[in-house]
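one predicted model, sequence on top.
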Amino acid sequence: MNQFKKPETKSCPNILFVSTFQAQFIESDFEILKEKFKVTKLSGNGLIHVLRLMLACFKHDIAFCWFASTYSSIVTLIMRTLHKKSIIVIGGVDIAKDEKLKYGIWINPWKALLVKQAIKLASVVIVQSEEINKRVKMLANYDGKNIIILPTAYDTNFWQISDKPKLNYILTVALCNDKKRLLIKGIDILLRTAEILSDFSFIIIGINDKVIKGWNIPSNVQVISAMERKSLLKYYQEAKIYCQPSRHEGMSNSLCEAMLCGCIPVATDVGATRSVLNNTGFLVKPEDPAELARALKLAMELKADMSSIRKQVEKYTIVYRKEKLTEIIFSL
């Protein structure tokens, strides 16, 4: 399924937009779809949400589900039974299986079975990169014939390189409201790396003060709470290096936003990160502070080619995603 063209005679379908929580990247797809289609958004969890989803399936032509979950599995099964179409967009947690951190839907046997069937039954499964494509096929143990690779979109007009020179500090952005999230995002690894690179300055944005309380924060690390994107833009534009030390990722929004602002990327080889960097910056093994420190040191010595770094991501525009999502939906 590589080419999608809008049939001239096909009517505009009603779309059920499903998610378990709100996030900017999810909202972006909702805004894209509602420009061209009649879209009903249902976001939530629990038994009442399940009942709402089940009833909504009867009233809509296509279900568009963000994340492979127990909720999307129910929706996909009902839509298939009703001879209707469904789309599942794979994120990050839905390709994770980390027994040690107890992270990812695949560590639960019955949820894994539901998600596996949902992926196979869906009319289309959208993934963000070839790495995630392979991961989904491995976890679901199938040929992946319904998979389409379509990267997440970014506001390339907002995330811009500044005219001001870069400052020599290392930036990490990770929304962390609990200890597990800190570990998923590799913040513990980053702090150990900062101890090695005691002459370097680090700024970490997005961590709740209560979560980090009691942790040993090196003196060269500044921790800042989450902020609106207008405030965040300044840090992306200032920082010479963006570091993503994650143990797990899908296609990291923060990494892509930082690259759009010309930051040299230093990131762990997880999720879609290899495709995002595409031989730009430094790719390292996860959970290795020494290797991460070496890469950051090398990055700090470079003169950043900000335009080349930006070009790796600026192709992932909202216009492109809108065009492709429209083609996919009209192809069903």
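Sure, I can see it.

contacts, neighbours, all on C-alpha from now
Noted.

so which residues of the stretch 51-200 of the chain form strands?
62-66, 85-89, 124-127, 147-149, 167-176 (DSSP state E, counting those that start in this stretch).

and those strands: which comes nearest Tyr320?
For the strands of the stretch 51-200 of the chain, proximity to Tyr320 was assessed by Cα to Cα; strand 147-149 is nearest, at 12.8 Å.

contacts for that closest one?
Here strand 147-149 makes contact (Cα atoms under 8 Å, 6 or more residues apart in numbering) with Met1, Asn2, Val124, Val125, Ile126, Val127, Gln128, Ser129, Glu130, Asn133.

ChimeraX command to pick out the buried ones of those?
Applied in ChimeraX, the following selects the buried portion of these according to 16 or more other Cα atoms under 10 Å:
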select :124,125,126,127,128,129,130,133
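
can I get the contacts of strand 147-149 in a markdown table including distance to Asp188?
Below are the contacts of strand 147-149 laid out as a markdown table (distance: Cα to Cα, whole Å):
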| residue | distance to Asp188 |
| --- | --- |
| Met1 | 42 |
| Asn2 | 41 |
| Val124 | 37 |
| Val125 | 33 |
| Ile126 | 32 |
| Val127 | 29 |
| Gln128 | 27 |
| Ser129 | 27 |
| Glu130 | 28 |
| Asn133 | 29 |
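
coming back round to it: tell me which of the strands of the stretch 51-200 of the chain lies nearest to Ser219.
Nearest to Ser219 among these is strand 167-176; the distance by Cα to Cα comes to 13.7 Å.

and the strands in the stretch 201-332 of the chain?
Taking DSSP E, counting those that start in this stretch, the strands of the stretch 201-332 of the chain run over residues 201-207, 221-224, 239-244, 264-268, 282-284.

next, the one to line up against it:
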Amino acid sequence: MPEKIKVAYVFPGGSSFIHQDKEILEKNFSVKCVNVGTKKTNFIQKISIVLKMVREIAWCDVSFAWFANNHAYAMVKLSKALGKKSIVIVGGFEVAEERDFSYGGLLNQTLKKRIKYILKNADQIISVSKFSENEISKIYKSNNTKIIYNSVDTNKFQVGPEKENLVITVCMVNQDNIFRKGLNIFVDCAAYLPETRFVIIGKWMDEAIQDLKAKAPKNVEFTGFVSDEELIKWYQKAKVYCQLSFHEAFGVAVAESMSCECISVISDRGAASEVAENTGFIVPYGNPEATAEAIKKALISTNGPAARQRVIELFKTEDREKKLIEVCQSL
């Protein structure tokens, strides 16, 4: 029996999609992890992380990073120095340059140089959508970029017993997301549909929750943090899922909701429309009145089964697993 490929998995924190890829890699390869975290580190902590990275990259055959940020820059440089292959998944923020919203890795000149180095020197760049691939190509055009969509466990995100006249959106509630995720638009369009229940699902991170509650009509609710099990129940109950962002490199929550047969109402910015395509309704970013009209149509739409079928055909976890295995084995 051939020896398993050894993979050093370098990642920040524990987002669901990062954990999902960790499970895929551990199922198929010999894996050692370097969790660089999401909080600022002091000098001693930075040295400890770098030493661990050196040790695991020296051990591995392939290094693998989520997000083309500083940790991936260090990983790619170390991999080249140690003669190892490297794979980097671009999440989206790194290659965004939204000056009107002060959003994107390319707005930081030091990080921009490091992102360009990663795109040029990693053996394989993985994009999570065609939209993101296009943004990558504006910075550095090469033959080493491959699209592998983010994925959903369609056995976990199943159809519920009955849908309600319920409109939801899912994200952390903070000042940045009021505009980036369109929470302000979501709240504003609820006023056009006073008999319909609107719910914002997600952890409250700062004073943004007070700002949203102050302007929200009575038909808007805020859940705070919910467990994965509770989130699935919300998807199963809701008829409509809104993603009204000015930038989405993919839209995992859109795909999760579609797997539970929600109808998507999504902005015309970013990759969310690529995920939902003609199973949902696309609206101009920042237009509450047009969004409310689309929600009215979505509430009576029968596209739920088609939305779930699209996820099964394009975004199921088994397909992502197969493609990640192929990439690791090809280097």
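That came in fine, so what should we check first? This one's a predicted model, so the numbers in the text were calculated from it and none came from an experiment.

may I have the TM-score of the superposed chains?
The pair, once superposed, lands on a TM-score of 0.90 when counted by TM-score structural alignment, normalised by the length of structure 2; 319 aligned residues with a Cα RMSD of 1.9 Å.

quick one on the thing from earlier: how about the strands of the stretch 201-332 of structure 1 in TSV, adding distance to Leu191 of structure 1 and mean neighbour count?
Below are the strands of the stretch 201-332 of structure 1 laid out as TSV (distance: least, Cα to Cα, whole Å; neighbours: other Cα atoms under 10 Å):
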stretch	distance to Leu191 of structure 1	mean neighbour count
strand 201-207	9	20
strand 221-224	8	16
strand 239-244	12	27
strand 264-268	15	26
strand 282-284	16	21
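
need the ones you listed in a markdown table (columns: distance to Glu35 of structure 1).
Output for the strands of the stretch 201-332 of structure 1, formatted as a markdown table (distance: least, Cα to Cα, whole Å):
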| stretch | distance to Glu35 of structure 1 |
| --- | --- |
| strand 201-207 | 32 |
| strand 221-224 | 36 |
| strand 239-244 | 34 |
| strand 264-268 | 34 |
| strand 282-284 | 38 |
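
before we move on, the earlier item: of all the strands of the stretch 51-200 of structure 1, which one comes closest to Ile189 of structure 1?
Set against Ile189 of structure 1 and scored by Cα to Cα, these come closest in strand 167-176, at 12.0 Å.

show me what counts as buried in the closest one.
By neighbour count on 16+ other Cα under 10 Å, the buried set for strand 167-176 of structure 1 is Tyr169, Ile170, Leu171, Thr172, Val173, Ala174, Leu175, Cys176.

who touches Ala294 of structure 2 in this structure?
Val265, Phe281, Ile282, Val283.

ok, now how distant is it from Asn287 of structure 2?
Noted for Ala294 of structure 2: a distance of 11 Å to Asn287 of structure 2, by Cα to Cα, to the nearest Å.

how many neighbours does the equivalent of Asp163 of structure 1 over in structure 2 have?
Mapped onto structure 2 by TM-score structural alignment, Asp163 of structure 1 lines up with Pro161. Neighbours of Pro161 of structure 2 under the rule other Cα atoms under 10 Å: 7.

what sits closest to Pro161 of structure 2 if chain neighbours are left out?
Of all residues not flanking Pro161 of structure 2 in the chain, Gln236 sits nearest, at 7.6 Å (Cα to Cα, 6 or more residues apart in numbering).

what's the neighbour count on Thr280 of structure 1?
Neighbours of Thr280 of structure 1 under the rule other Cα under 10 Å: 18.

surely it touches Lys311?
No - the pair Thr280 of structure 1 and Lys311 does not pass the contact test of Cα atoms under 8 Å, sitting 10.1 Å apart.

grab the nearest non-local neighbour of the residue nearest the centre of structure 1.
For structure 1, the residue nearest the mean C-alpha position is Met251 (3.9 Å; Cα atoms, centre = their mean). Closest residue to Met251 of structure 1 apart from its sequence neighbours, by Cα to Cα, 6+ apart: Ala272 at 4.9 Å.

just checking, the one you found touches Ser129?
Yes - under the criterion of Cα under 8 Å, Ala272 of structure 1 makes contact with Ser129 at 5.5 Å.

and the counterpart of Lys146 of structure 2 in structure 1, how many neighbours does it have?
Aligned by TM-score structural alignment, Lys146 of structure 2 pairs with Ile148 of structure 1. Look at Ile148 of structure 1: counted by other Cα under 10 Å, it has 19 neighbours.

could you check how far the residue in structure 1 that Asp268 of structure 2 lines up against is from Ser275 of structure 1?
Using TM-score structural alignment as the criterion, Asp268 of structure 2 maps onto Asp269 of structure 1. Asp269 of structure 1 is 10 Å from Ser275 of structure 1, where distance means Cα to Cα.

ok, now which ones touch the match of Asp268 of structure 2?
Residues near Asp269 of structure 1 by Cα under 8 Å, 6+ apart: Leu283, Val284, Lys285, Pro286.

repeat the analysis, applying 10 Å as the threshold.
Asp269 of structure 1 makes contact with 244-249, 275, 277, 282-286, according to Cα atoms under 10 Å, 6 or more residues apart in numbering.

return the member of the residues you listed nearest to Ala96 of structure 1.
Using Cα to Cα, His248 comes nearest to Ala96 of structure 1 of the contacts of Asp269 of structure 1, at 7.0 Å.

what's the match for the closest one in structure 2?
Aligned counterpart of His248 of structure 1 in structure 2: His247 (TM-score structural alignment).

surely its match and Ala96 touch.
Yes - if you go by Cα atoms under 10 Å, His247 of structure 2 and Ala96 touch, sitting 8.3 Å apart.

next, Lys36 of structure 1: secondary structure please.
Secondary structure, DSSP: H, G, I helix; E, B strand; the rest coil: Lys36 of structure 1 is coil.

just the helices in the stretch 51-200 of structure 1 please.
Assigned by DSSP state H, counting those that start in this stretch, the stretch 51-200 of structure 1 shows helices spanning 70-81, 109-121, 130-140, 179-184, 187-196.

so how far does the last one sit from its counterpart in structure 2?
If I follow you right, that is helix 187-196 of structure 1. Following superposition, helix 187-196 of structure 1 is found to deviate from structure 2 by 1.6 Å on average (mean Cα distance after the TM-score superposition for structure 1).

now do the contacts for the closest residue to Tyr235 of structure 1 other than its chain neighbours.
Closest residue to Tyr235 of structure 1 apart from its sequence neighbours, by Cα to Cα, 6+ apart: Leu171 at 7.6 Å. By Cα under 10 Å, 6+ apart, the contact set of Leu171 of structure 1 is 201-205, 221-222, 235-236, 238-244, 258, 263, 265.
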